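Engineer: sequence first, then the predicted structure, then my questions.
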Amino acid sequence: MNLLAPVDYNCAMNTHNYVNFFRQTSPYIHAHRGKTFVIAISGESILAPNFHSMIHDIALLQSLGMRVVLVHGARPQIDQRLQLSGITPLFEQHIRVTDSDTMQCVKESVGCTRLIIETELSMGLPNSPMHGSHIRVIGGNFITAKPVGIQEGIDFQRAGQIRRVDSEAINYQLQSGALVLVSPVGFSPTGESFNLSYQDVATKIAIDLTAEKLILISQPRGVVDGDQLLRTLSLAQVAELQETTKDLQQAELLSAASLACHEGVERVHMVGYEEDGALLAELFTREGSGTLIMKDCEEVIRPATIEDVGGILNLITPLEESGVLVKRSRELLENEISRFSVVVHPEGLIIGCAALYPTTNKAAGELACVAIHEEFHGQGIGARLLEKVEYDSKATGISNLLAMTTKTAHWFIERGFIEVKVRDLPENKQSMYNYRRNARIFSKTI
C-alpha cells in the first residue's frame, strides 16, 4: 500500500460495498478453486470492444486458483484473410470446405489470433489488472485430428474431426499451474494439419478432462427466447430449444452444451461478450449474466459430509456473529457433521443447513443451526429443508421436534410450532438451557 497516494474519497465511501462484495463472492471462490474450467471464446468475441477486459477476467480466474483451458475460435479472422487473398469462403453442412489455399489462410489467422491472446495474457503493466499476474501460457499438439472426408459427394479436404485429445498432457500442464491455450487446429500422425471447430475442440477437451465447467463465450448474450434471456436450462429444455431455434449459432452452442452434459461435464455456461464483466458476473453472483445448462436445475438436500464443513462455516459464521445462532467451532462441527443436512445449490455452493440432535426423550429431537443464505431467502428453501428434517426424524422414531430461537420465532410459528416453557424440555436440554441468551422455545408434533 502506498501511504503517500492521494485519497479517492468516492472510493473510500464505497469501501463497505467492496467488502460486502468480497464476502458475497467468497463462497463461489472457495467452490471454484482447484476446479477445471474449459473456456471457449469465439472469433467474434475476440473482435469485440470488451475483449481486453474479458481476457483479463480469464486471467483472474487463473489467479484465484481455477485450472483454465482456453480454446479460441477464428472464423471472422479466417474470412477476412480469405477476402484479402481473393478466396470466396465455402461452407457445406455448416462446415468450411478447406482446400490447401484456404488452409494456409486458416493457419495464418489462427496463429495471429493466438499471438493476440498470448500478448494480452502476458501483460503486466503497473495500474493494470494484469500487474503481477505472471501467467504461464502453454500450447502444444494436444489435438490429434482426421479428415472429415467426403460426405454427400462433397470433399471437405482439410476440414477435420477430432480423433483424440491428449488429456494427460493437458492435465500435467494444469497441475504445474499453467494456463493451457488451445487453437482450433489438429494434427495427424502423417504430418497434416486440419481446420477444426473451436466448439468441438472445447467440448471434447471438457469431456475428456471431466471438467467441472464448460464456458462458451460466443454470442452477444446467453440463450435467448425472443427477447428474454433464459437463466437456467435443463437438458430437456435444451432439447426443446434445439428443435425450435432458427439461430444457427445458438443451435450449435446448444448441441455442444447438451453433448458435454450428457458426457459428464457438470455445468455448461453460455455467456455473452457484449457486457463488460459478464464472465465474472456469471461465475460469482447468484443472478449470473448468461445461461446455465445442467442436468438438474434444482437445489439438492442431502446429509452433510466432512467435506461440507468449510461451506457450513461460511454460511453460519455471519449468523453467529450477529447472535442469531450459537457459535460452533470447526472441531465441534466436524464431530457433529453426521447430524447435519445441507442444501446444495446447482453450482455446488452450500446455501442452507440444519441439524437434528437427540435428547434424553427418545421421542423428541432438537432442530438446531437452521440457516439459509441471505440471497436465497423467500424461495421456500427453508421450508423444504424442514420437511427433510421432519421426514428423517420420523424414520428414527422421533415424533416431536424442538427448536430454540432469538430472532426467527415467526418462521417457526408459521410452520406449525407452538411456544413452550423451559420445563417442557427433556432433562438434558433443561440443564443446558442458556438463560442469558433467553431463547424462545418451540415444539411441533410431527
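Structural biologist: The structure has been received and is ready for your questions. Residues are numbered from 1 along each chain as shown.
Engineer: when you work out contacts or count neighbours from here on, use the C-alpha atoms and nothing else.
Structural biologist: Fine.
Engineer: regarding this structure, what is its longest helix?
Structural biologist: With secondary structure taken from DSSP state H, the chain has its longest helix at helix 100-122.
Engineer: against which helices or strands is it packed?
Structural biologist: When contacts are defined as 3 or more Cα pairs under 8 Å, 6 or more residues apart in numbering; DSSP states H and E, helix 100-122 sits against helix 51-63, helix 75-84, strand 193-195.
Engineer: repeat the analysis, applying 10 Å as the threshold.
Structural biologist: Packed against helix 100-122 by the contact rule (3 or more Cα pairs under 10 Å, 6 or more residues apart in numbering; DSSP states H and E) you find helix 43-47, helix 51-63, strand 67-72, helix 75-84, strand 137-138, strand 179-182, strand 185-187, strand 193-195.
Engineer: so for Ser218, which of these sits nearest?
Structural biologist: Closest to Ser218 of those is helix 43-47 (Cα to Cα; 6.4 Å).
Engineer: now that closest one, how far from the centre of its chain.
Structural biologist: Here helix 43-47 is found 23 Å from its chain centre; the criterion is Cα atoms, centre = their mean, to the nearest Å.
Engineer: touching that helix from outside, list them.
Structural biologist: Applying Cα atoms under 10 Å, 6 or more residues apart in numbering, the contact partners of helix 43-47 are 51-52, 54-55, 72-78, 110, 113, 116-117, 198, 217-220, 272-274.
Engineer: and the comparison structure, right after this:
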Amino acid sequence: MTAQTVNNDSAKPQQRFEDLRGILRYVPQFRQRVFVIAFDGALMTQPGFASLLQDVAVLQSLNIEVVLVFGARAQVRALAEKRGITLYNDDGMGRTDAAGIEIAKDAIMRQCSDLMADLTALEMPVAISNALAVHPAGVIDGVDLEFTGRIERVDEESLRALLKADIIPILPPLGYDGRGATLRLNSDAVAVEVAIALRAAKVIFVAESGITAADGTRLEQLSVAEAREMHKRKDSKHDVSMLSKLRYAALACQEGVPRVHIVDGTQDEALLAELFSNEGVGTMIHADDYQQIRKARSSDVPALLSMMQQSVDDAALVPRTRDQIQSKIKDFFVLELDGNPIGSVAVHAYEEDGRKIAELACLFVRRSHKNKNHGRKLVAFAEEQARLRNCEVIVALSTQAFRFFEEKMGYTVTGPDALPLSRREKYDKSGRNSKVLVKSLKQSGGPT
C-alpha cells in the first residue's frame, strides 16, 4: 500500500463529529484495550494541553486502558539555557553527560509534578511508574553516551496491576539501572517498548506537528516500509523528533502493535478526532490490512441500503430493495475501513453462446470517503473477481461516472448490444439510458 494524502481542509476535526452514533460504534472495539499515548513535552506549555488531558479522561471513561508517556526535549533545552549549560543532546538519543543528566532530572521531575497536579484536578487516579529496567547505552560509533540509557525490559505485571485498578501509569523519559544510576531515555522508545510489552492496540504520538507530503497535504497512511524509508531518508522537512517517531512506529508495528498514530497536538480535538473517525486527522502507520474488501453478509444489507440511499436520491444508482440485495448477496463485496463498511461493489456473471461476461454493478463509496482512491480499488477488485470466474470481458452501466471508468480505469464506451441478452432486456425496460462501458479481461493484472 502506498502512502495516502488528504487535503488539510478535509482534516478539520469539526467535520468529523456530525453523528454521535458514528463515534459510539468504536467503543466496543476499544473497550478494555490498551492505548499508549505519548505527547511531546512542548505541548505541556501550550493553552490546549488542558483539553488534551480532558480527551484522555474521555478515553478512560470509555473503559480504555490508558498509559501516558511524555517527552521533555523542550523543557530540558529551556532549563539548560537558563542555567547556561551546553547540552550534547536534548532528546535522549545522543550523549548525556553528568551536567546534562542533572538538567534532565530537574526538568523531568518538574514535569511529573505538574502532570500529576493537572490529572488530579480532572479526578483521574494516576501514578508515576518505574516499570522500566534500563542499562547504559554504552559506546556507539566510538562515542560513550554516558548517562543515556536503553530499555532492557518492561515490568508488565506492575503496569497491568495499575490498569486493573483504573489507575493511569505515567512513564517519564528517565530510568534507573541496577546500580541506582539515573539514565536519560528517549520518550518515543519508552512508549513503544511499553506498548509491545502490554500488547497494546495502539500507540498514539501526540506531536508538535503532523506529517505532510511534499505538497503540504497530510499523509493519511503509511506502511511500515514507507515509515522506515522516510526515517532512512532523513527528510529535512521533518525534524529529528518526527524522524524518531517514524523509526519507533515501524518497530512497534513489526513487534505486534497493529497501529501507530501520529497526530498534530496543536490541533483542537486531534486525539479524539483521530480515534473516533474512519479517516482520522493524523497519520496512521499500520501493520495489518487497514482497508479490506470482503464478501458481503446478510447482516450487511441494512448498512448497504443506508449507504446507497444518497446515490439513489442523486439518480446515480438504481433503487434496490432488501430482497433484491439479499437474493444476490453472494455477488456483493464490501469495502471496510477500520472495521466499518464504507463502500461496495457487485459482480454478476452471465454466460451466453459459450462466452462468460461479467457485469460490475452497484459501485459506490460513502460521500465522506470519496476522492481517496476507494473507487479504483473496488473496480480493480471486481475485475479480478471476474477473471477468477473466467470471464473474458466486464461491462458496467453508468449515468454519471462514465468518465471515471473511461479515464481512470481503461473502459470504453460502447452500445447496449455489448450486454448479454437477459441484461439487455432489463436495460431497455429501465429507461435510464445509461452509458454502457466495456473492458477486456484478457490482459494480465489484478487489484492494485
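Structural biologist: Right, received. Where do you want to start? On a predicted model such as this, the values are computed, not experimentally measured, just so you know.
Engineer: still on that earlier bit, from the contacts of helix 43-47 of structure 1, list the buried ones, please.
Structural biologist: 51, 54-55, 72-78, 110, 113, 117, 198, 217-219, 272-274 (16 or more other Cα atoms under 10 Å).
Engineer: okay, stretch 140-149 of structure 1 sits on what stretch of structure 2?
Structural biologist: Across structure 2, the stretch matching stretch 140-149 of structure 1 (TM-score structural alignment) is residues 129-138.
Engineer: what are the buried residues along the matching stretch?
Structural biologist: Quick answer for stretch 129-138 of structure 2 (16+ other Cα under 10 Å): 129-137.
Engineer: what's the answer for stretch 415-434 of structure 1, then?
Structural biologist: By neighbour count with 16+ other Cα under 10 Å, stretch 415-434 of structure 1 contains the buried residues 417-418, 422, 425-426, 429.
Engineer: and stretch 160-176 of structure 1, by the same measure?
Structural biologist: For stretch 160-176 of structure 1, burial by neighbour count (16+ other Cα under 10 Å) applies to 160-162, 164-165, 167, 170-171, 173-174.
Engineer: can you check stretch 360-376 of structure 2 too?
Structural biologist: Under the neighbour-count criterion of 16+ other Cα under 10 Å, stretch 360-376 of structure 2 has 360-366, 374-376 buried.
Engineer: mind listing what Gly94 of structure 2 touches?
Structural biologist: 88, 137, 140, 143-149, 184-186.
Engineer: same question for Ile85 of structure 2.
Structural biologist: Contact analysis of Ile85 of structure 2 by Cα under 10 Å, 6+ apart lists 77, 79, 99-100, 103.
Engineer: now do Asp392 of structure 1
Structural biologist: Shown in contact with Asp392 of structure 1 (Cα under 10 Å, 6+ apart): 341, 356, 386, 398.
Engineer: which of the helices or strands spans it?
Structural biologist: If you go by DSSP states H and E, Asp392 of structure 1 is part of helix 381-395.
Engineer: ok, average deviation of that helix from structure 2?
Structural biologist: Average distance, helix 381-395 of structure 1 versus aligned residues of structure 2 after superposition (mean Cα distance after the TM-score superposition for structure 1): 3.0 Å.
Engineer: list the buried residues of that helix.
Structural biologist: Residues of helix 381-395 of structure 1 classed as buried: 381-382, 385-386, 388-390, 393 (neighbour count, 16+ other Cα under 10 Å).
Engineer: picking up where we left off before, ok, of the buried residues of stretch 360-376 of structure 2, which one's closest to Met284 of structure 2?
Structural biologist: Distances from Met284 of structure 2 to the buried residues of stretch 360-376 of structure 2, taken by Cα to Cα, are shortest for His374, at 17.0 Å.
Engineer: and the closest one? What does it align with in structure 1?
Structural biologist: Counting by TM-score structural alignment, His374 of structure 2 lines up with Ile381 in structure 1.
Engineer: what separation do you get for Arg387 of structure 2 and His348 of structure 2?
Structural biologist: 12 Å (Cα to Cα, to the nearest Å).
Engineer: list residues touching both of the two?
Structural biologist: Overlap of the contact sets of Arg387 of structure 2 and His348 (by Cα under 10 Å, 6+ apart) consists of 357-358, 394.
Engineer: Tyr198 of structure 1 versus the closest residue to Thr232 of structure 1 other than its chain neighbours, what's the distance?
Structural biologist: Excluding the flanking residues, the one nearest Thr232 of structure 1 by Cα to Cα, 6 or more residues apart in numbering is Leu292, at 4.7 Å. For Leu292 of structure 1, the distance to Tyr198 of structure 1 equals 20 Å [Cα to Cα].
Engineer: I'd guessed Thr120 of structure 2 sits against Cys112; true?
Structural biologist: No - counting by Cα atoms under 10 Å, Thr120 of structure 2 stays clear of Cys112, with 12.0 Å between them.
Engineer: if we can go back for a sec, quick one: the buried residues of stretch 360-376 of structure 2 as a markdown table, columns for distance to Gln4 of structure 2 too.
Structural biologist: Converted to a markdown table, those look like this (distance: Cα to Cα, whole Å):
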| residue | distance to Gln4 of structure 2 |
| --- | --- |
| Leu360 | 26 |
| Ala361 | 26 |
| Cys362 | 25 |
| Leu363 | 22 |
| Phe364 | 20 |
| Val365 | 17 |
| Arg366 | 18 |
| His374 | 11 |
| Gly375 | 14 |
| Arg376 | 14 |
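Engineer: and the two most separated of the residues you listed?
Structural biologist: Pairwise over those, using Cα to Cα, the maximum falls at Leu360 and Arg366, 17.8 Å.
Engineer: now do the helices in the stretch 151-300 of structure 1.
Structural biologist: Counting by DSSP state H, counting those that start in this stretch, one finds helices in the stretch 151-300 of structure 1 at the ranges 167-175, 198-209, 235-244, 248-262, 278-284.
Engineer: please identify the most buried of the ones you listed.
Structural biologist: Comparing the helices of the stretch 151-300 of structure 1 by mean neighbour count (mean count of other Cα atoms under 10 Å), helix 198-209 ranks first with a mean of 24.
Engineer: average distance between that helix and structure 2?
Structural biologist: Once fitted to structure 2, helix 198-209 of structure 1 is off its aligned match by 2.0 Å on average (mean Cα distance after the TM-score superposition for structure 1).
Engineer: buried ones in the top strand by length along structure 2?
Structural biologist: When structure 2 is parsed with DSSP state E, its longest strand is strand 340-352. Neighbour-count burial for strand 340-352 of structure 2 flags 341-350 (criterion: 16+ other Cα under 10 Å).
Engineer: stretch 24-35 of structure 2 too?
Structural biologist: 26, 30, 32-35.
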